[in-house]
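K.L.:
coordinates only, sequence not included:
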């Protein structure tokens, strides 16, 4: 499923989908068994059944819903004749929710249905069902101890304060080299055979022949990468430049490019080139600012079907404009 690939980012959406699934299943069971209630009514009705007349606020606190949501549901239950509102004899300012005789009669016959729901859910989910209930209980307790909004905003503040760093390749980062490049290749073009080879085995195709790989990292999150390929003695190719497009405005692309160029100079290279595509205009402007000069034709013997741009690094041609304020599209 797509949502599962998003991990924590889609937690609410996944729980919503599961909730809708369970609500739908319960409603189908109620209809089949002739039960005159709906699944979304259950928490309020069951609480009133077990605790007697109580306020909307108390019900909302007990079942973890907002006062507004419970009040609206109570209005619906009153219209259905299952719940009534009455004044609190001990405090005339308060109104209480209570089951009507019709409501009590409806719930009194649901014991077998509720037992079947409980047993059927466990039969369907197996051991995962028990684990899910335990995980939900742990999740509820954790959220009470530290509200999730506070935790998220604290993490966001830490990321905003973090310093963008450029780090060299290490085996633990291999998956990010593939992830970041596959993202832009699939978005704009396709992953060619040469891409599959390089991204799948960077040790063999990049590092082994004398190349280098760099990563941009922010607060522990890897947000960009690029490679310096050793083409032949003194000749290097800038390749596999990709920046996560959700991290714009940090200058990660230019920092990666500068790191690759600095490594080229450190190795006393004599030629540095790149191949790209004319569709990637933001990236091409960044390359030009760094000193890459557009060549009149594509590079002879190019490995890439998508390549219609050939640029060669000429330091004297660098415009040395301030670092771009936007992260570039990959090139």
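P.N.:
Okay, I see it. Keep in mind that this is a model prediction, so the values were computed, not measured.
K.L.:
from here on, just use CA atoms for contacts and neighbour counts.
P.N.:
OK.
K.L.:
how about the lengthiest strand in the chain: buried residues?
P.N.:
Using DSSP state E to define each element, the chain has its longest strand at strand 221-232. Judged by neighbour count using 16 or more other Cα atoms under 10 Å, the buried positions of strand 221-232 are 222, 223, 224, 225, 226, 227, 228, 229, 230, 231.
K.L.:
now the fifth one: how far from residue 260?
P.N.:
Here residue 226 is placed at a distance of 8 Å from residue 260 (Cα to Cα, to the nearest Å).
K.L.:
adding another structure so you can compare the two:
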């Protein structure tokens, strides 16, 4: 107990396993106490069958919330012990039905006193306890069905790692990173086009000198992502959000979202009212990010990119 008190809630699984093992060990001895040939792990399957209906393995698995392979294994063990029999479904010969054997039905007659004594013992424990374990388990099961523990940990991981991200303005030493990150993702899905070369080979002349801006995301000081705002002339839109790329090494750390948010904030500071972007629907995570940022599909101006099959825009004062 001292170990669990020291390590705290991060050992929840281990502590629950310890409690489960203790209860399961007692349950096995209780069955022996009442001379009942059951294993604790068989009980949910046994109880469903003890209600008297023929059942398929699929139906049992659904009813008790176990996997089909798990229930199938238990049924095989119970058949071997003589508690369960299998037979073909009279209406569909392809399906096996299971039911308690005569020996299994004898268990049902014997187990009633055990139920009574176990229930009384559990009521005694509950009366002595400060917290209602049964209600707590129900509540935890409900909450974890809504959002699993894994998902909750992933969210905490992303939040923690997001705090290690710093978005800074472009400076000349980042030119190689800006080019490399964009070449990497473009080459993975498409091919580099003339407009790509113009922006990536000379970002200072093609983007910055024309009133645009470039942002660089640093993760623990290392360049991890980039994006640009291109000033649009003679257009219904003020800036184009373009050349957004995150290194595969740093994906899953919320960097795309933080870059997007920083780009929107920078656009506002530059007096922009509208933003525009071009993408491809093959890039589903990117499209999802743009939608989350508030971009909506539009019919935009002529594009220099063959790979563009979707255009999106955002009105900043609606954010």
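P.N.:
Here it is on my side, so go on. Since the model is a prediction, treat every value here as computed from it, not as a measurement.
K.L.:
any idea what the TM-score is?
P.N.:
Here the TM-score for the pair of chains, by TM-score structural alignment, normalised by the length of structure 2, is 0.48; 166 aligned residues with a Cα RMSD of 2.4 Å.
K.L.:
export the buried residues of strand 221-232 of structure 1 to CSV and tack on distance to residue 62 of structure 1?
P.N.:
CSV is the format used below for these (distance: Cα to Cα, whole Å):
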residue, distance to residue 62 of structure 1
222, 42
223, 43
224, 46
225, 49
226, 53
227, 56
228, 60
229, 62
230, 65
231, 68
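K.L.:
what sits in contact with each of residue 226 and residue 260 of structure 1?
P.N.:
214, 238 (Cα atoms under 8 Å, 6 or more residues apart in numbering).
K.L.:
check the gap between residue 19 of structure 2 and residue 31 of structure 2 for me.
P.N.:
In terms of Cα to Cα, residue 19 of structure 2 sits 18 Å off from residue 31 of structure 2.
K.L.:
among those two, which residue is more densely surrounded?
P.N.:
Legend: neighbour count by other Cα atoms under 10 Å for residue 19 of structure 2 and residue 31, higher for residue 31 (16 against 12).
K.L.:
after the helix or strand hosting that one, heading C-terminal, what element do we hit next?
P.N.:
Using DSSP states H and E, residue 31 of structure 2 sits within helix 12-33. Per DSSP H and E, the first helix or strand lying C-terminal to helix 12-33 of structure 2 is helix 43-49.
K.L.:
residues in contact with that following helix?
P.N.:
With Cα under 8 Å, 6+ apart, helix 43-49 of structure 2 has contacts from 55, 60, 64, 71, 74, 75, 98, 99, 100.
K.L.:
got a list of contacts for the helix or strand just after it?
P.N.:
Toward the C-terminus, helix 43-49 of structure 2 is succeeded by helix 57-64 as the next helix or strand (DSSP H and E). With contact meaning Cα under 8 Å, 6+ apart, helix 57-64 of structure 2 is reached by 44, 45, 48, 67, 68, 71, 72, 96, 97, 98.
K.L.:
those residues: which two are farthest apart?
P.N.:
44 and 96 (19.0 Å; Cα to Cα).
K.L.:
what helix or strand is residue 259 of structure 1 on?
P.N.:
Applying DSSP H and E, one finds residue 259 of structure 1 within helix 252-266.
K.L.:
what are the ranges of the helices in the stretch 151-300 of structure 2?
P.N.:
Using DSSP state H, counting those that start in this stretch, the helices assigned to the stretch 151-300 of structure 2 run over residues 175-189, 194-201, 203, 255-269, 284-293.
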